[in-house]
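*Asks:* got a structure for you, letters missing:
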């Protein structure tokens, strides 16, 4: 290799014949070689050699390859990340690929190569306890994240779909207790599922927060930082100045409106999609039993609610990472966020005080008119009676 590395070209015949590729001829993969042609090739590194040859996997595994090319792993690979996993990183050397059925536990060892910091939180979860008890449907990495088309958890809603693979009819289950007496609607559970992650209620001792992520109304997808830099013709530092205009490190409701308006002037119709979620990936994996889940409505549905104290503006990046900017807790109670955050509302905790005052005034006015009318009729009853008898009033 040009970088000084050495690559052995020895292939153990016994391992190859007993591998999943044992029935293939050499030229099935090594198409440029034959008994008479054996070109000498040069590569910069063993990694480069491996990645070039993994293109051969597409010939027999087009579906898996197509799924992989839609994944966050492939995005990292295209960006030049040397740690981005490709075929052989998970499946091993093509010459000794084991003959095995799909192994759903493969992620417990292979995913941990890059995501080892999440292992302890998964091990503490009810999911791992179920796995250790031998339950065949106990979820592991690929159960929620899929095997090949892995997406950034911050750029997709498919994690919730992963939960529903095993936990079916959750709408009916939650509607048994998720009520607002005396009103009971089947939409209560769905409304929660749309804006609250499963982990937000089911993760043990997680730190919850409200995350307002900038989306395009046109595409329905997050507007990435890279797109914003292009739209606003600025750099990352300049972008932060446009969002946090007073540079105090805390985003106020007026600043949200100003940024929303700025994008509109640039031809971008946007919206901040609100979601309650846990603070980090470790907490997302630390799922407890259903008896430990949060069921206290006042955690969210009252002024100054506990779960509404940490609010963040989220700007996604193309690689799935995100920038978090802390916002003032009261931003959701301001008239400035009515349009920018129009699709996020929590009864009791996102009430707008001005609207509450106007509602009270309207309510008082609505009550005062009929009461005044009735009172006036009572007061003038004697006069109206005399008038009807011709003994008083105008003739």
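*Replies:* Thanks, I have the structure now. Everything numeric here is computed off the predicted structure, so don't read it as measured data. Numbering: from 1, shown residues only.
*Asks:* okay, CA-based contacts and neighbour counts for the rest of this
*Replies:* OK.
*Asks:* what about residue 212, which SS state?
*Replies:* Secondary structure, DSSP: H, G, I helix; E, B strand; the rest coil: residue 212 is strand.
*Asks:* Number of residues surrounding it?
*Replies:* Applying other C-alpha atoms under 10 Å, we find 23 other residues in the vicinity of residue 212.
*Asks:* close enough to count as contact, it and residue 277?
*Replies:* No: distance between residue 212 and residue 277: 10.5 Å, which falls outside the contact criterion (C-alpha atoms under 8 Å).
*Asks:* If you count neighbours, what's buried in the one helix or strand residue 130 maps to?
*Replies:* With elements taken from DSSP states H and E, the one containing residue 130 is helix 126-132. The neighbour-count check on helix 126-132 (16 or more other C-alpha atoms under 10 Å) flags 126, 127, 128, 131 as buried.
*Asks:* how about the strands in the chain?
*Replies:* Counting by DSSP state E, residue ranges of the strands within the chain are 208-216, 270-278, 311-316, 322-327.
*Asks:* want to try JSON lines for those, with distance to residue 193 as columns?
*Replies:* Supplementary listing: the strands of the chain in JSON lines, determined by distance: least, C-alpha to C-alpha, whole Å:
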{"stretch": "strand 208-216", "distance to residue 193": "14"}
{"stretch": "strand 270-278", "distance to residue 193": "10"}
{"stretch": "strand 311-316", "distance to residue 193": "19"}
{"stretch": "strand 322-327", "distance to residue 193": "22"}
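*Asks:* what's the closest of these to residue 379?
*Replies:* Between residue 379 and these, the tightest spacing by C-alpha to C-alpha is seen for strand 270-278, at 54.2 Å.
*Asks:* Check which helices and strands that closest one sits against.
*Replies:* Secondary structure elements in contact with strand 270-278, counted by 3 or more C-alpha pairs under 8 Å, 6 or more residues apart in numbering; DSSP states H and E, are helix 187-195, helix 198-202, strand 208-216, helix 253-265.
*Asks:* Please give the centre-to-centre distance between that strand and its chain.
*Replies:* Averaging C-alpha positions (C-alpha atoms, centre = their mean, to the nearest Å) puts strand 270-278 9 Å from its chain's average.
*Asks:* Also compute the angle for that strand relative to helix 187-195, please.
*Replies:* Strand 270-278 and helix 187-195 are oriented at 100 degrees to each other (axes from the mean of the first three to the mean of the last three C-alpha atoms, to 10 degrees).
*Asks:* Comparison target below:
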């Protein structure tokens, strides 16, 4: 092997092991002027979704001057609670849904009553470090930030409330008019964190399309093959799926109703053929936290092949896997018959032993008396 080839190979190995640096953000001249004084705010912005979109080449993604004007309005907050601007300039449908929701009428205060204001976009999504709403448990944690005693309240009437909190998003029940679906998310079993696409290496969609032979969504076998592909990557743990019941769109997640209108009927989900389980997606997190989804057949939730894939997501009465039902039936029957059989056998053994003791331990009949020499000499 030539010397140059060896050097080239070593360089490739070194480059492959180097971390990928995020691309620089292209800012306007006015935005660059902001950085001279507001470096702390820009550091927050730099870690958010808007900066990530800019790095990906989206010139329409907001920077400083898209939300802030010059210092003419220095003493006024840039967010307008009545119109939702500047957020509503891009997210108009979402703001309209929010404006019609119960949250738009909520007064919040951080310090005292003097600082009370109507709830707005920054209260949940923050102002500068805006991250994707689907990032880890951000959405649920945001809700619990205000509704601190909500678990205790639900435990008074909802069976397995803690499990529901893990597997069901808040809007799935508190936006009663929304369409619901099941999202099966790729997780690392060792770190218990969502698996993310690597920067510049879009594997998920390519792998999903490769196993989706007919192009009609992933069936149970295709889903199993997809998981095997990810497990070949040699991560810390096994690639698993975690199911979550959620609303179909971001607009619907803002259509929150008064708590008196929240869904409390168990049969809406826990019944055969219920609506939330008719739509299924598989998802992975992009590098910036946004979700990348791929459609799957609804049968993946109740197929025998899916026991290993979606075994951790099982809604009683809705996602019924017949094999599991059969195994459960035999387990129940076994749980009943085994103790009964044990008690019956124990009772029969005791009865037999008691009868043996009653007849004497020597094996002779109980009423038989031992013979004497005189008795033996008497003629019969």
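*Replies:* Great, that's in hand. Because the structure is predicted, anything quoted here is derived from the model rather than measured.
*Asks:* Got a TM-score for the two of them?
*Replies:* Overall, the chain-to-chain superposition scores 0.74 on the TM-score scale (TM-score structural alignment, normalised by the length of structure 2); 331 aligned residues with a C-alpha RMSD of 3.4 Å.
*Asks:* quick one: which of the buried residues of helix 126-132 of structure 1 is nearest to residue 158 of structure 1?
*Replies:* Lowest distance from residue 158 of structure 1 to the buried residues of helix 126-132 of structure 1 (C-alpha to C-alpha) belongs to residue 127, with 18.1 Å.
*Asks:* check contacts around that closest one.
*Replies:* Shown in contact with residue 127 of structure 1 (C-alpha atoms under 8 Å, 6 or more residues apart in numbering): 138, 139, 140, 287.
*Asks:* Setting aside sequence neighbours, what's the nearest residue to the last one?
*Replies:* In space, residue 287 of structure 1 comes closest to residue 203 once its chain neighbours are excluded; the distance is 4.4 Å by C-alpha to C-alpha, 6 or more residues apart in numbering.
*Asks:* Give me the mean distance between the lengthiest helix in structure 2 and structure 1.
*Replies:* For structure 2, the helix with the greatest residue count under DSSP state H is helix 322-358. Compared with structure 1 after fitting, helix 322-358 of structure 2 has a mean deviation of 4.0 Å; criterion: mean C-alpha distance after the TM-score superposition for structure 1.
*Asks:* next structured bit after that helix?
*Replies:* Heading C-terminal from helix 322-358 of structure 2 (DSSP H and E), you reach helix 373-377.
*Asks:* what's that following helix aligned against in structure 1?
*Replies:* When structure 1 is aligned by TM-score structural alignment, helix 373-377 of structure 2 has no counterpart there.
*Asks:* For that helix, give me every contacting residue.
*Replies:* The contact list for helix 373-377 of structure 2, computed with C-alpha under 8 Å, 6+ apart, is empty.
*Asks:* returning to that earlier point: the residue nearest to residue 287 of structure 1 against residue 284, yeah?
*Replies:* Yes: the pair residue 203 of structure 1 and residue 284 qualifies as a contact (C-alpha under 8 Å) at a distance of 6.4 Å.
*Asks:* In terms of neighbours, single out the busier of these two.
*Replies:* Regarding residue 203 of structure 1 and residue 284, a neighbour count based on other C-alpha under 10 Å identifies residue 203 as having more, with 27 against 22.
*Asks:* what lines up against the more buried one once you look at structure 2?
*Replies:* So, by TM-score structural alignment, residue 203 of structure 1 is matched to residue 175.
*Asks:* that older thread, tell me which of the strands of structure 1 lies nearest to residue 144 of structure 1.
*Replies:* Put simply, out of the strands of structure 1 the one that sits nearest residue 144 of structure 1 is strand 270-278, at 16.5 Å, with distance taken as C-alpha to C-alpha.
*Asks:* how about the closest one, which residues of structure 2 does it hit?
*Replies:* With the alignment judged by TM-score structural alignment, the segment of structure 2 matched to strand 270-278 of structure 1 spans residues 239-247.
*Asks:* That stretch against structure 1, how far on average?
*Replies:* After superposition onto structure 1, the mean distance of stretch 239-247 of structure 2 to its aligned counterpart is 1.6 Å, using mean C-alpha distance after the TM-score superposition for structure 1.
*Asks:* Residues contacting that stretch, please?
*Replies:* Under the criterion C-alpha under 8 Å, 6+ apart, residues 166-172, 178-189, 227, 230-231, 253, 276, 309-310, 312-313 lie in contact with stretch 239-247 of structure 2.
*Asks:* now stretch 145-157 of structure 2
*Replies:* For stretch 145-157 of structure 2, the surrounding residues in contact (C-alpha under 8 Å, 6+ apart) are 144, 161, 162.
*Asks:* again, 10 Å this time
*Replies:* With C-alpha atoms under 10 Å, 6 or more residues apart in numbering as the contact definition, stretch 145-157 of structure 2 has outside contacts at 108, 124, 139, 141, 143-144, 158, 160-162, 164-165, 264.
*Asks:* Show me just the buried residues among those residues.
*Replies:* Buried among those by 16+ other C-alpha under 10 Å: 108, 124, 139, 161, 164.
*Asks:* What is the nearest of those to residue 360 of structure 2?
*Replies:* The shortest gap between residue 360 of structure 2 and any of those belongs to residue 161, at 62.9 Å (C-alpha to C-alpha).
*Asks:* Now do the contacts for the closest one.
*Replies:* So, once contact is read as C-alpha under 10 Å, 6+ apart, residue 161 of structure 2 ends up touching 150, 151, 152, 153, 154, 155.
*Asks:* Kindly name the residues of structure 1 that line up with the host helix or strand of residue 8 of structure 2.
*Replies:* Using DSSP H and E, residue 8 of structure 2 maps to helix 3-17. With the alignment judged by TM-score structural alignment, no segment of structure 1 is matched to helix 3-17 of structure 2.
*Asks:* buried stuff in that helix?
*Replies:* The neighbour-count check on helix 3-17 of structure 2 (16+ other C-alpha under 10 Å) flags nothing as buried.
*Asks:* Tell me how far that helix lies from the chain's centre.
*Replies:* 41 Å.
*Asks:* before we move on, what about stretch 83-97 of structure 1?
*Replies:* For stretch 83-97 of structure 1, the separation from the chain centroid amounts to 29 Å (computed by C-alpha atoms, centre = their mean).
*Asks:* Stretch 279-299 of structure 1 too?
*Replies:* Relative to its parent chain, stretch 279-299 of structure 1 has a centroid offset of 16 Å by C-alpha atoms, centre = their mean.
*Asks:* That stretch: which residues count as buried?
*Replies:* Under the neighbour-count criterion of 16+ other C-alpha under 10 Å, stretch 279-299 of structure 1 has 279, 282, 283, 284, 285, 286, 287, 288, 293 buried.
*Asks:* Quick one: end-to-end length of that stretch, please.
*Replies:* 16 Å (C-alpha to C-alpha, to the nearest Å).
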